[in-house]
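Student: can't give you the sequence, but here's the structure:
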C-alpha cells in the first residue's frame, strides 16, 4: 500500500438500522489507513433509499463513530449521498449519450420466460431496440462483450471477471433514481477516493463499479475486500440472529477503547501475538495487506476479557466517571462518597460497566437483595452458629479489613473450618450474594453497625 498523503478512503454506510459491528470494523480499518498515511477518511452517508432510511439511524452512525474516537485531521464529513442527486443523473445521461447505457422495459418475468431460468441474469434483450425514456423503462449499463475486468485487490490479488459473464446491470430505475452501483462510483470519483476498503460481500460489485469508473473517465481505485465476521457457529453475523449493534455493546458497558481494539483484531493481528495495544501503535503497525481473508470469528468472551483488561487499566477517577451513567440509572440512591471508597475494589472485579450496580448495591440498599441460590448454598449448617460467633467477635474489633479477617479466621479455626467456608454465610448475610467485592474491605466500608445488623437479621431468618 502506498503511504502517500494523497490516499483518500471512505466509509459509506446506509442508515437502515442500528450500526453493525462489521461496519464499525470496516470504518476502523479505513481510519487506520488514513491516519497511518497522513491521508483522509471520508464519511459518506448513503441515504438515497428514502423508503428504508431514517434520520435516527444516521444520527446513530455518527454518534457511534464519535464514540469510537473518529475525529481529527484525517476525518472528513459527514457527506450525504442524496445531496449529489444531480451529479448522479448527469452521469447516467452521459453514459446513455455515449452509447454505454440503454433503456429497457423488461420485467423480471419477461427475462425468465425467454431464458427458462429464473436465476439467470439479464439476457440483453433491449440492447439494440433503441428505446427512449418512458414509464417502466430502466437504464442499463452496456457491459463489454469481450475481454476481462481485473480487480486489483490488496487482500485477494487480482480477481478476474469475464466481461461476457457480467449482465447489463441497471444504473437508473424507471423513476429516474440511480442505483447504488452508479451513485457509489460517481461519489467516489468526485470525492477523489483512491482506496476502497469494504466487506467481501461487495466483491461481486467491484467489476461493475470499475467498468463505470472507466466509462466515466476515471482511474479505478485500489480495492480491499475484508473478510466477513461470523458467530460461534461460523454463520455470518446477522441482525436477526446475533447481537450486532454497536449501540447495544456500548449500553452494556463496553469501553470505546476496548471495542476499538477488539474490532481491529477481527482479521488482522499485530506482531508478537500482542492483543492489547494503544491506538497509535495499532495505526503504526496496521497493514491492510496483512488482513486475513478467512472469516473472522466475533468472540464475545474474548471481547469481554479485553474490556475487563481496559477497565482495570483506567485511573480510578476515570473508572468512577465511566460508571456514573449506570449508577444514575440504578433503582436506589448512590452515596458517591461511599462509592468512591468501593470503586477501587469493584474495578478489579467487573468486566462490563453494567455489572457495577449489582456489585455495589449492598452498600446503598436498606437491606441486602438476597440471591436465592446464594442463600441456599451458603446458609447451611453451621451458618447460624458462624454468624453468632462472628457477631460476638466483631462487636469490639478494631474496624479494619485485616482485623476483621483475622477474627473471622479464628471463628473458623475453632470449628475446624477454613476461611472460605467460614466467610460464605457472612458474605451472603451482608451482601446477599456468594460472589462480590473483597469481603473484609467491604465490611470496613459498610461499617460496624450495619454489618452487625445484617448478620443478626440473617441469623434470625435462619432460626425462625
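Tutor: Structure received. These figures come from a predicted structure and were not determined experimentally.
Student: going by C-alpha atoms from here, please, whenever you check contacts or count neighbours.
Tutor: Noted.
Student: so what's residue 201 up against?
Tutor: 225, 228 (Cα atoms under 8 Å, 6 or more residues apart in numbering).
Student: strands of the chain, residue ranges please.
Tutor: For the chain, the strands defined by DSSP state E cover 8-11, 40-45, 75-80, 101-104, 138-141, 148-150, 160-162, 170-172, 195-199, 222-226, 229-230, 296-297.
Student: so can I have a markdown table of these showing mean neighbour count?
Tutor: What follows is the strands of the chain, written out as a markdown table (neighbours: other Cα atoms under 10 Å):
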| stretch | mean neighbour count |
| --- | --- |
| strand 8-11 | 26 |
| strand 40-45 | 23 |
| strand 75-80 | 15 |
| strand 101-104 | 25 |
| strand 138-141 | 26 |
| strand 148-150 | 17 |
| strand 160-162 | 14 |
| strand 170-172 | 24 |
| strand 195-199 | 21 |
| strand 222-226 | 23 |
| strand 229-230 | 20 |
| strand 296-297 | 20 |
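Student: of all those strands, which one is nearest residue 126?
Tutor: Of all those, strand 101-104 sits nearest to residue 126, with 5.4 Å by Cα to Cα.
Student: how distant is the closest one from the center of its chain?
Tutor: 41 Å (Cα atoms, centre = their mean, to the nearest Å).
Student: please apply the same query to stretch 20-32.
Tutor: For stretch 20-32, the distance to the chain centre is 9 Å (Cα atoms, centre = their mean).
Student: over to stretch 357-376?
Tutor: Mean C-alpha position of stretch 357-376 versus that of the full chain (Cα atoms, centre = their mean) differs by 32 Å.
Student: put this beside the first:
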C-alpha cells in the first residue's frame, strides 16, 4: 500500500475559518488512521496583494491550538517560484503550454460577444501555435502562459465523497498557468506542489469540484499519478444559509477567545459531515481510529451553537483542574480579579466547572472568590427579614467560631445541626449566608465554597453584614 499523505493548504488572505479547520481535521484524521500516514501543511501565499503575515500567524496558531500536529511544512508557495518556472519551461518546450498575448481588453470583448450569443464564456485558443502562424507579437504586451487542454474526451474521477464525477474536455478552455509577473495561478501551483509533496489524497471543499478536471489534465500532462480526491460539502450557518460573519463564521481563534476548549471544537467539527454510529463525543485518538473519508456526508451540515456549547460543557466538566486553572486565570485577571493570596484556583475549578458552557462563563462563576465583596444592603435586609433566617445565621456564626478544622465536612455538620434543631431547610440558612459572605444568592457547592473562602473571611463577612440590618 502506498504511503498516505494528506495536506491542508490554506491561503493567508483572511482568518482561519471553520470550513478550513474541519478540512484540516479530516486530513489529519485520515493520515493518522494509517500506520506511517503523513499530514502536511502548505501556505498558498501567491496572492501577494491579499496575503498577510498576520493571516499566516493565525493559521499556524490555529493549527497549534487545535493540536493538529503536521509532519512536514509549512511549505510556502512564494519560496517555490523557481520550481514553477522550471515546470513551465519544460511544458513550453514539449508543447504542453504556450504563450498568450491576448490583452485584458481583448478577452473582455470576447466574453461580452460570447455572452451576447448565449455561449458559455471561454478562451477561444487564439494564441495556440497553430492559430497564430505569421501573427505578429504585439509590442509592450507581457504574455501569460496557458496550458493546452485536451480538445476531446472526458476527464473523470471517483470522488471519495460524491462518487463518479465527469466533465467533457470541450467544457474546459486553455487554463492560464502563469501570469505575466511570473506568479503561478492556483490550479497550476497546487498540482506542482502536490506532485512534489507526494500527496496521495486531496481533501477540500466541494467548491473546488470545478477545479478538479483542470488539475487532473495537468497531472496527466506532467506524467504524474493522479491523487484520490475527496470533496466535502460546505458548512452552513444555523439559518441553513452559507456561512458568513453574520451567522457564525468566526475565526477559529475567536472560539479560543470565547472560551471553547480545542478538543471540544475538534470533536464538534468532526461531527459536521461525518459520524461513527451514535457516538457524539470522542477523543482525537478515537477519531483517528474510526475516520474514513467514504463515510462523509454528501449534504451540507448546519452549524448548531447549542450543540457546540453542550459539548464544550461536557469537556470542561471533565477537564483537569490544573489545566483549567491555567486557562481561566487570565480571564479572571482580565475581569479585575486578584488570584494570588486568595482561594486556590485549581480547587475552585473543582467546584465551579460542572455547569458552565465556556471558559468565559467559568471565569464569571469564579469571580466571587477573587473580587472585593460586593453586597447589596437592600438584599441583605431582604434575606434576613425572616426571623428564622436571622436566628439561623447568628447560630451558624457562633458555632463557626468554634470549628477548629475548617473543612467542607465540618461546615456541613454545623449547618446540618442547625437545620435539625430549628426544623428548617437548607435555603433558610444557606441563602442569607451566601448573601453575607459572597454577595450572591447562589454559589457553587455551598460547604466547599465556604471552606475555600476560609474561616476568618467567612466570619468577618457575616459579622459586617449583620451590622447592616
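Tutor: Looks like it came in fine. Remember, it's a predicted structure, so these values are computed and weren't measured experimentally.
Student: care to give me the TM-score?
Tutor: Here the TM-score for the pair of chains, by TM-score structural alignment, normalised by the length of the first structure, is 0.86; 449 aligned residues with a Cα RMSD of 3.0 Å.
Student: hmm, back to that, got CSV for the strands of the first structure, with distance to residue 55 of the first structure too?
Tutor: Formatted as CSV, the strands of the first structure follow (distance: least, Cα to Cα, whole Å):
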stretch, distance to residue 55 of the first structure
strand 8-11, 18
strand 40-45, 11
strand 75-80, 12
strand 101-104, 33
strand 138-141, 29
strand 148-150, 37
strand 160-162, 38
strand 170-172, 24
strand 195-199, 23
strand 222-226, 28
strand 229-230, 27
strand 296-297, 31
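Student: ok, which of the ones you listed comes nearest residue 288 of the first structure?
Tutor: Across the strands of the first structure, closest to residue 288 of the first structure is strand 222-226 (Cα to Cα), at 7.6 Å.
Student: from what I can see residue 17 of the first structure touches residue 61, true?
Tutor: No. Using Cα atoms under 8 Å, residue 17 of the first structure is not in contact with residue 61, being 9.2 Å away.
Student: of the two, who's got more company?
Tutor: Per other Cα atoms under 10 Å, whichever of residue 17 of the first structure and residue 61 has more neighbours is residue 61, with 24 against 16.
Student: my read: that one touches residue 19, true?
Tutor: Yes. Counting by Cα under 8 Å, residue 61 of the first structure does reach residue 19; the two are 5.8 Å apart.
Student: quick one, helices of the stretch 251-400 of the second structure?
Tutor: For the stretch 251-400 of the second structure, helices defined by DSSP state H, counting those that start in this stretch occupy the ranges 252-258, 262-271, 284-290, 305-318, 321-334, 345-352, 359-370, 377-383, 387-401.
Student: mean distance, the fourth one to its aligned residues in the first structure?
Tutor: Just to be clear, that refers to helix 305-318 of the second structure. Superposing on the first structure and averaging over aligned pairs (mean Cα distance after the TM-score superposition for the first structure), helix 305-318 of the second structure comes out at 1.8 Å.
Student: whereabouts in the first structure does that helix align?
Tutor: Alignment note (TM-score structural alignment): helix 305-318 of the second structure is matched to residues 300-313 of the first structure.
Student: picking up where we left off before, reformat the helices of the stretch 251-400 of the second structure as TSV; add distance to residue 195 of the second structure and mean neighbour count.
Tutor: Formatted as TSV, these follow (distance: least, Cα to Cα, whole Å; neighbours: other Cα atoms under 10 Å):
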stretch	distance to residue 195 of the second structure	mean neighbour count
helix 252-258	29	17
helix 262-271	27	21
helix 284-290	25	16
helix 305-318	37	18
helix 321-334	41	17
helix 345-352	50	20
helix 359-370	43	21
helix 377-383	71	16
helix 387-401	74	17
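Student: dump those to JSON lines, plus distance to residue 421 of the second structure.
Tutor: Below are these laid out as JSON lines (distance: least, Cα to Cα, whole Å):
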{"stretch": "helix 252-258", "distance to residue 421 of the second structure": "47"}
{"stretch": "helix 262-271", "distance to residue 421 of the second structure": "47"}
{"stretch": "helix 284-290", "distance to residue 421 of the second structure": "53"}
{"stretch": "helix 305-318", "distance to residue 421 of the second structure": "36"}
{"stretch": "helix 321-334", "distance to residue 421 of the second structure": "37"}
{"stretch": "helix 345-352", "distance to residue 421 of the second structure": "28"}
{"stretch": "helix 359-370", "distance to residue 421 of the second structure": "30"}
{"stretch": "helix 377-383", "distance to residue 421 of the second structure": "20"}
{"stretch": "helix 387-401", "distance to residue 421 of the second structure": "10"}
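Student: so which of those helices comes closest to residue 418 of the second structure?
Tutor: Between those, helix 387-401 lies closest to residue 418 of the second structure; by Cα to Cα that is 6.8 Å.
Student: who does the closest one touch, helix- and strand-wise?
Tutor: Judged by 3 or more Cα pairs under 8 Å, 6 or more residues apart in numbering; DSSP states H and E, the packing partners of helix 387-401 of the second structure are helix 408-422, helix 426-437, helix 455-466.
Student: looking at these, which is nearest to residue 281 of the second structure?
Tutor: Of all those, helix 408-422 comes closest under Cα to Cα, at 33.2 Å.
Student: ok, residues contacting the closest one?
Tutor: Helix 408-422 of the second structure is contacted by residues 392, 395-396, 399-400, 403, 425-426, 429, 447-448, 450-451 when judged by Cα under 8 Å, 6+ apart.
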